[in-house]
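[1] only geometry, no sequence info:
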């Protein structure tokens, strides 16, 4: 990687700067850890959303028999969703070959704001070595690392994950 920029919160994201870049989104305590785990457990796709309304709208466009909604809003489970934000709700027998529409207060919003990027990679403490290896292996000219933060504030665990990737 030739150049790496770091944004410490999702509020710092400038979407127009991301065109053609590789973006690494980090939300260690929820979204990126949960979404990567859901994929490891056999989900077909994870579809991050920014609002409850967007989740319902997207679900109405997909096959209801193979789509689940999940996540949290403000740290609380969304009552009308199929699943919460906790990993126990995403066991392999429940998510295998399903589309998972997921909402979180910080991480999914950061992922959505990064949509102009050429590639979006989700990083967490469990896959930090794989992400670092990928970035070193690819001849990526521009990399942006985005810490999702917590409600507009700096998040130490996201920064620790960033430090591990860069080291």
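    Received it, and whenever you're ready, just let me know what you need. All values derive from a computational prediction rather than experimental measurement.
[2] Please count neighbours and contacts with C-alpha atoms only from this point.
    Will do.
[3] and the spatially most central residue of the chain, what helix or strand is that in?
    Centroid-nearest residue in the chain, with Cα atoms, centre = their mean: residue 32, separated by 4.1 Å. Taking DSSP states H and E as the definition, residue 32 sits inside helix 31-40.
[4] Which other helices and strands does that helix contact?
    strand 45-49, helix 107-113, strand 119-123 (3 or more Cα pairs under 8 Å, 6 or more residues apart in numbering; DSSP states H and E).
[5] Skipping adjacent residues, who's closest to residue 50 in space?
    residue 109 (5.2 Å; Cα to Cα, 6 or more residues apart in numbering).
[6] any idea of the angle the helix holding residue 32 forms with strand 119-123?
    100 degrees (axes from the mean of the first three to the mean of the last three Cα atoms, to 10 degrees).
[7] second one coming, line it up with the first:
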């Protein structure tokens, strides 16, 4: 059983990404944290879109779904909500269907092989998502890959350090897990940028502070606060969106 880390979704196009791997997608600030909180708040299912246009079209074709997301940290016109985990934590989403599109995180899910197992990971659900991934990997004799969403195509320090935290957690749970060089590098980054040092150096953290979203930042940096594991179930035929439910 092996663990590999991609620091940018674009790296998946440079190799023959194994279709049978379990992929943990990380956009720590904020998309995968938001997905986790949405599940905690009782969402029936969450559909993720690659673009704002795709999300708007899907919302029009199937009315009644809450349209959520952001573009460059801002809530697009016509959307019900943005991409704030702190906000969704205070909403009752029981039985609701939501659509989410973000600048980086939701796109990373689409970069993974079509029929692979895709999970949303973050600091907030680290224990839960790593335990779930390891269990499936053992049962089905598969390997695990972590995919960092990155920041508009560039390396994102918070995603890499979160990948390191997940890698370290899995290594401690399963000493037999074989780590690629990139997993060792991610662990080193996690150890080199502890909180609050990460806040000082991560551009996404500074951006959230600049727009007054300190509460979101606090949520995104909280470790192991949730046992929800948002999991891609299928691609919705009518809209082309990926459908996620709590595992």
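    Arrived safely, thanks for sending. These numbers were taken from a predicted model, which means no experiment stands behind them.
[8] Any idea what the TM-score is?
    The pair, once superposed, lands on a TM-score of 0.89 when counted by TM-score structural alignment, normalised by the length of structure 1; 163 aligned residues with a Cα RMSD of 1.8 Å.
[9] want to throw the helices and strands packed on helix 31-40 of structure 1 into TSV with mean neighbour count and distance to residue 152 of structure 1?
    Listed next are the helices and strands packed on helix 31-40 of structure 1 as TSV, based on neighbours: other Cα atoms under 10 Å; distance: least, Cα to Cα, whole Å:
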stretch	mean neighbour count	distance to residue 152 of structure 1
strand 45-49	20	18
helix 107-113	24	11
strand 119-123	20	19
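[10] Regarding the residue lying closest to residue 89 of structure 1 once chain neighbours are set aside, what is its secondary structure?
    Nearest non-adjacent residue to residue 89 of structure 1, counting by Cα to Cα, 6+ apart: residue 83, 5.7 Å away. Assigned with DSSP: H, G, I helix; E, B strand; the rest coil, residue 83 of structure 1 falls in the coil class.
[11] Please enumerate the helices of structure 1.
    Here structure 1 has its helices, by DSSP state H, at 31-40, 52-61, 92-95, 107-113, 128-137, 156-166.
[12] after superposition, how close is the last one to structure 2?
    Mean deviation of helix 156-166 of structure 1 relative to structure 2 after superposition (mean Cα distance after the TM-score superposition for structure 1): 1.3 Å.
[13] returning to what we had before: to residue 65 of structure 1, which of the helices and strands packed on helix 31-40 of structure 1 lies closest?
    strand 45-49 (14.3 Å; Cα to Cα).
[14] corresponding residues in structure 2 for that closest one?
    Residues 45-49 of structure 2 are matched to strand 45-49 of structure 1 when aligned by TM-score structural alignment.
[15] sorry, back to before: aligned partner of the residue nearest to residue 50 of structure 1 in structure 2?
    Aligned partner of residue 109 of structure 1 by TM-score structural alignment: residue 107.
[16] Report the contact partners of its match.
    49-51, 101, 149 (Cα atoms under 8 Å, 6 or more residues apart in numbering).
[17] List just the nearest of these to residue 38 of structure 2.
    Of these, the one sitting nearest to residue 38 of structure 2 (Cα to Cα) turns out to be residue 101, at 13.4 Å.
[18] distance of that closest one from residue 151 of structure 2?
    15 Å (Cα to Cα, to the nearest Å).
[19] now swap in residue 120 of structure 2 and tell me
    For residue 120 of structure 2 relative to residue 151 of structure 2 (Cα to Cα), the value is 17 Å.
[20] Give the full set of residues in contact with the residue nearest to residue 10 of structure 1 when sequence neighbours are not counted.
    Nearest non-adjacent residue to residue 10 of structure 1, counting by Cα to Cα, 6+ apart: residue 148, 4.8 Å away. By Cα under 8 Å, 6+ apart, residue 148 of structure 1 lies in contact with 8-10, 25-27, 106-107, 110, 155, 158.
[21] In stretch 47-64 of structure 1, which residues are buried?
    47-52, 55, 59 (16 or more other Cα atoms under 10 Å).
[22] For that stretch, what is the distance to the chain centroid?
    16 Å (Cα atoms, centre = their mean, to the nearest Å).
[23] Stretch 67-84 of structure 2 too?
    17 Å.
[24] Structure 1: matching residues for that stretch?
    Going by TM-score structural alignment: stretch 67-84 of structure 2 matches residues 69-86.
[25] ditto for stretch 235-245 of structure 2
    By TM-score structural alignment, stretch 235-245 of structure 2 lines up with nothing in structure 1.
[26] Turn the contacts of residue 148 of structure 1 into a markdown table, including distance to residue 40 of structure 1.
    Putting the contacts of residue 148 of structure 1 into a markdown table (distance: Cα to Cα, whole Å) gives the following:
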| residue | distance to residue 40 of structure 1 |
| --- | --- |
| 8 | 27 |
| 9 | 26 |
| 10 | 25 |
| 25 | 18 |
| 26 | 17 |
| 27 | 17 |
| 106 | 22 |
| 107 | 18 |
| 110 | 21 |
| 155 | 25 |
| 158 | 21 |
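[27] Having no further points to raise, I will conclude here.
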